[in-house]
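Trainee: Just to be clear, the model below is a prediction. Sequence and coordinates:
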Amino acid sequence: MSDKKKVLMLHGFVQSDKIFSAKTGGLRKHLKKLGYDLYYPCAPHSIDKKALFQSEAEKGIDAAKEFNTSATTDEVYGWFLRKPDYFNSFEINQSVFDYLNNYVLENGPFDGVIGFSQGAGLGGYLVTDFNRILSLTEEQQPALKFFISFSGFKLEDKVYQKSYDKAIQIPSLHVRGELDAVVAESRIMALYESWPKDKRTLLIHPGAHFVPNSKPFVSQVCNWIQGTINKDDEEQDVRLETEQEQFEKPQLDDDLLDMIDSLGKL
């Protein structure tokens, strides 16, 4: 098993691994300095950008601008597709989970998951029970240390709700753009509120639907990761010390009890 620190990067709808890698250059550079390698899988569903906006109300919408993708390529993908006639209803095909299972086995294990838009929606669902959903053992994928959502949303379909109902233990950072017109604030906050209060952090930037790459903002994200990892390490050290004390104390008590019992028999 590799000692490298790795992050699973899940791109947005109408993007690709290459596009998301290009859009997160600043973040990748800073995380590289912290010892993290970023891995970008590409969603299996090919998307026809030209067929996205065909209704009279939607004509003229620029897909590249709408989804923060690339205007120079038609090779774009999605993790899942919207159900016909339902705006916020999605069905994730088993092939997506199978693909990510193989990707983790071939490239992981991973320390964290970072997603944007649809990729963050998928990531937020996955980290509710990562190993169960992707059929991975603890040896194949130890517990994740963090999750970061850029414009991510909670999946609303009934079939996914049980996973959100239990207390999620993976620390999360939820990033929202004040001018984001693609994913409504209420949907972003629904994902944020799925986490216990002590396991979630909200960060707001003044822009729209994208992953900010400015140095000050990226520094905030990296500081959060470091603070989260260090906090977990400190809590683990405290637990180990407490367990050691509890282990030693009963031994002393047992010795004293044995002495008392032996005295009573003299």
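Mentor: Nice, thanks for sending it over.
Trainee: Could you use CA atoms for every contact and neighbour count after this?
Mentor: Noted.
Trainee: Show me where the stretch 101-250 of the chain has its strands.
Mentor: Secondary structure of the stretch 101-250 of the chain (DSSP state E, counting those that start in this stretch): strands located at 112-116, 146-150, 172-177, 200-205.
Trainee: Buried residues of stretch 98-108, list them for me.
Mentor: 100, 101, 103, 104, 108 (16 or more other CA atoms under 10 Å).
Trainee: got a list of contacts for it?
Mentor: With contact meaning CA atoms under 8 Å, 6 or more residues apart in numbering, stretch 98-108 is reached by 6, 39, 41, 44, 110, 134, 135, 136, 140, 141.
Trainee: re the thing from before, keep only those of the buried residues of stretch 98-108 that are in helices.
Mentor: Among the buried residues of stretch 98-108, DSSP state H puts 100, 101, 103, 104 in helices.
Trainee: Closest to residue 176 out of the residues you listed?
Mentor: For those, the closest approach to residue 176 (CA to CA) belongs to residue 100, at 25.7 Å.
Trainee: Wait, residue 115 touches residue 9, no?
Mentor: Yes: using CA atoms under 8 Å, residue 115 is in contact with residue 9, at 5.7 Å.
Trainee: out of the strands of the stretch 101-250 of the chain, nearest to residue 241?
Mentor: Closest approach to residue 241 among these (CA to CA): strand 146-150, 23.9 Å.
Trainee: and that closest one, what does it pack onto?
Mentor: Under the contact definition 3 or more CA pairs under 8 Å, 6 or more residues apart in numbering; DSSP states H and E, strand 146-150 sits against strand 112-116, helix 118-126, strand 172-177.
Trainee: Including distance to residue 152 and mean neighbour count, could these go into JSON lines?
Mentor: Below are the helices and strands packed on strand 146-150 laid out as JSON lines (distance: least, CA to CA, whole Å; neighbours: other CA atoms under 10 Å):
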{"stretch": "strand 112-116", "distance to residue 152": "6", "mean neighbour count": "24"}
{"stretch": "helix 118-126", "distance to residue 152": "4", "mean neighbour count": "25"}
{"stretch": "strand 172-177", "distance to residue 152": "8", "mean neighbour count": "24"}
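Trainee: among these, which is nearest residue 49?
Mentor: helix 118-126 (15.6 Å).
Trainee: by contact count, what packs against that closest one?
Mentor: strand 5-10, strand 112-116, strand 146-150.
Trainee: try it against this one:
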Amino acid sequence: MGSLAAETPFIAAAAFEGRRRRRPRFLCLHGFRTSGEIMRTQVMGKWPNSVTSRLDLFFADAPFPAEGKSEVEGIFDPPFYEWFQFNKGYTEYRNFDECLAYIEELMIKHGPFDGLMGFSQGAFLSAALPGLQAKGFGLTRVPPVKNLVIIGGAKFQSPDLAEKAYGAKIKCPSLHFIGDLDFLKPYGEALLDAFVDTTVVRHPKGHTVPRLDEKSLEAVLGYVERIEKDLEETELSDCVEAVEV
């Protein structure tokens, strides 16, 4: 009979196979003056089941009620929210630290999360959070952000905040959606330079959550499969450690 140490990987593998596979869980951050429910409608209504059924998506509302008219008023029902406030040049921000603290509380209460998915203002945040976290400027009480889905995003324009967020290359894998008619397209292109490992999906629409054609669906599914593989390897490793204990 083999030793317990030799049998440990097989015991762990059997235990792992007996568990229900966990879907990658994403915290979803909606656009400016919209809501979590609106982003749910945008994503779940446009992306096929072959993608959404493989992800566990948590759609949160931003902490602050909209301080002005929403661009989606008349299309979607209120209430509308915003993550923080900013000046016309997008170089000064109000309630930004409060926003970071709020997101951290969401991650503690509803996590653990395997990544962040953001659209518009939520995409600005999602893209910046790994860098801010790595330098200790936010999310200090939760594990490092592992994956990102950025839809219609860009860099923050404040030099100070930009240095904190993008001063070092962001290493976590990221999936970027860039629209040909998006007014943020050049800024979304510039954002790619902040990352080491990017997958880019280009679409013909504007500033929106796009539908997926055959080519973009293939790219998205490839990204999801990569996350699933990493999650599977992590959970198998946890099983091995539990058996050894």
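Mentor: Yes, it's here. What you see is a predicted model; the values in this text were computed from it and never measured.
Trainee: Make TSV out of the strands of the stretch 101-250 of the first structure and add distance to residue 27 of the first structure.
Mentor: Shown next, in TSV, are those (distance: least, CA to CA, whole Å):
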stretch	distance to residue 27 of the first structure
strand 112-116	11
strand 146-150	12
strand 172-177	14
strand 200-205	15
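Trainee: ok, residue 238 of the first structure - how many residues close by?
Mentor: Other residues lying near residue 238 of the first structure total 12 when counted by other CA atoms under 10 Å.
Trainee: Against residue 146 of the first structure, how distant is it?
Mentor: According to CA to CA, to the nearest Å, residue 238 of the first structure and residue 146 of the first structure sit 20 Å apart.
Trainee: Give me the distance between residue 30 of the first structure and residue 220 of the first structure.
Mentor: Note on residue 30 of the first structure: its distance to residue 220 of the first structure, by CA to CA, is 11 Å.
Trainee: between those two, which one's more packed in?
Mentor: A side-by-side neighbour count of residue 30 of the first structure and residue 220, using other CA under 10 Å, places residue 30 first with 16 against 12.
Trainee: which position in the second structure aligns with that one?
Mentor: Residue pairing (TM-score structural alignment): residue 30 of the first structure is matched to residue 50 of the second structure.
Trainee: average distance between the helix or strand its match falls within and the first structure?
Mentor: Assessed by DSSP states H and E, residue 50 of the second structure sits inside helix 49-52. Here the mean offset of helix 49-52 of the second structure against the first structure after fitting is 3.7 Å, by mean CA distance after the TM-score superposition for the first structure.
Trainee: Tell me which other helices or strands that helix touches.
Mentor: Helix 49-52 of the second structure packs on helix 214-244, going by 3+ CA pairs under 8 Å, 6+ apart.
Trainee: Identify each buried residue in the helix it packs on, please.
Mentor: Buried, per 16+ other CA under 10 Å, within helix 214-244 of the second structure: 216-217, 219-220, 223-224, 227-228, 231-232, 235-236, 239-240.
Trainee: Distance to residue 70 of the second structure added to these, as JSON lines?
Mentor: Shown next, in JSON lines, are these (distance: CA to CA, whole Å):
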{"residue": "216", "distance to residue 70 of the second structure": "29"}
{"residue": "217", "distance to residue 70 of the second structure": "30"}
{"residue": "219", "distance to residue 70 of the second structure": "32"}
{"residue": "220", "distance to residue 70 of the second structure": "29"}
{"residue": "223", "distance to residue 70 of the second structure": "32"}
{"residue": "224", "distance to residue 70 of the second structure": "32"}
{"residue": "227", "distance to residue 70 of the second structure": "34"}
{"residue": "228", "distance to residue 70 of the second structure": "36"}
{"residue": "231", "distance to residue 70 of the second structure": "38"}
{"residue": "232", "distance to residue 70 of the second structure": "41"}
{"residue": "235", "distance to residue 70 of the second structure": "42"}
{"residue": "236", "distance to residue 70 of the second structure": "46"}
{"residue": "239", "distance to residue 70 of the second structure": "48"}
{"residue": "240", "distance to residue 70 of the second structure": "51"}
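Trainee: quick one: which of the strands of the stretch 101-250 of the first structure is nearest residue 249 of the first structure?
Mentor: Closest approach to residue 249 of the first structure among the strands of the stretch 101-250 of the first structure is made by strand 146-150 (34.7 Å; CA to CA).
Trainee: Between strand 112-116 and the closest one, find me the angle.
Mentor: 10 degrees (axes from the mean of the first three to the mean of the last three CA atoms, to 10 degrees).
Trainee: Now do strand 146-150 of the first structure: everything it contacts.
Mentor: With CA under 8 Å, 6+ apart, strand 146-150 of the first structure has contacts from 111-117, 120-121, 123-124, 127, 170-176, 210-211, 225, 228.
Trainee: average distance between that strand and the second structure?
Mentor: Looks like 1.0 Å for strand 146-150 of the first structure (mean CA distance after the TM-score superposition for the first structure).
Trainee: close enough to count as contact, residue 58 of the second structure and residue 25?
Mentor: Yes: using CA under 8 Å, residue 58 of the second structure is in contact with residue 25, at 7.4 Å.
Trainee: what about residue 66 of the first structure, which helix or strand?
Mentor: helix 63-67.
Trainee: Return the set of buried residues in that helix.
Mentor: Buried residues in helix 63-67 of the first structure (16+ other CA under 10 Å): 63, 67.
Trainee: now whatever helix or strand comes next after that helix: which residue numbers in the second structure?
Mentor: As assigned by DSSP H and E, the chain's next helix or strand after helix 63-67 of the first structure is strand 76-78. Counting by TM-score structural alignment, strand 76-78 of the first structure pairs with residues 80-82 of the second structure.
Trainee: go on, stretch 248-257 of the first structure?
Mentor: Per the alignment by TM-score structural alignment, stretch 248-257 of the first structure matches no residues in the second structure.
Trainee: Which positions within that stretch qualify as buried?
Mentor: Result for stretch 248-257 of the first structure [16+ other CA under 10 Å]: no buried residues.
Trainee: go on, stretch 162-172 of the second structure?
Mentor: Judged by neighbour count using 16+ other CA under 10 Å, the buried positions of stretch 162-172 of the second structure are 162, 164, 165, 166, 170, 171, 172.
Trainee: gap between the helix holding residue 50 of the second structure and the chain center?
Mentor: Computed by CA atoms, centre = their mean, to the nearest Å, the chain-centroid distance of helix 49-52 of the second structure equals 16 Å.
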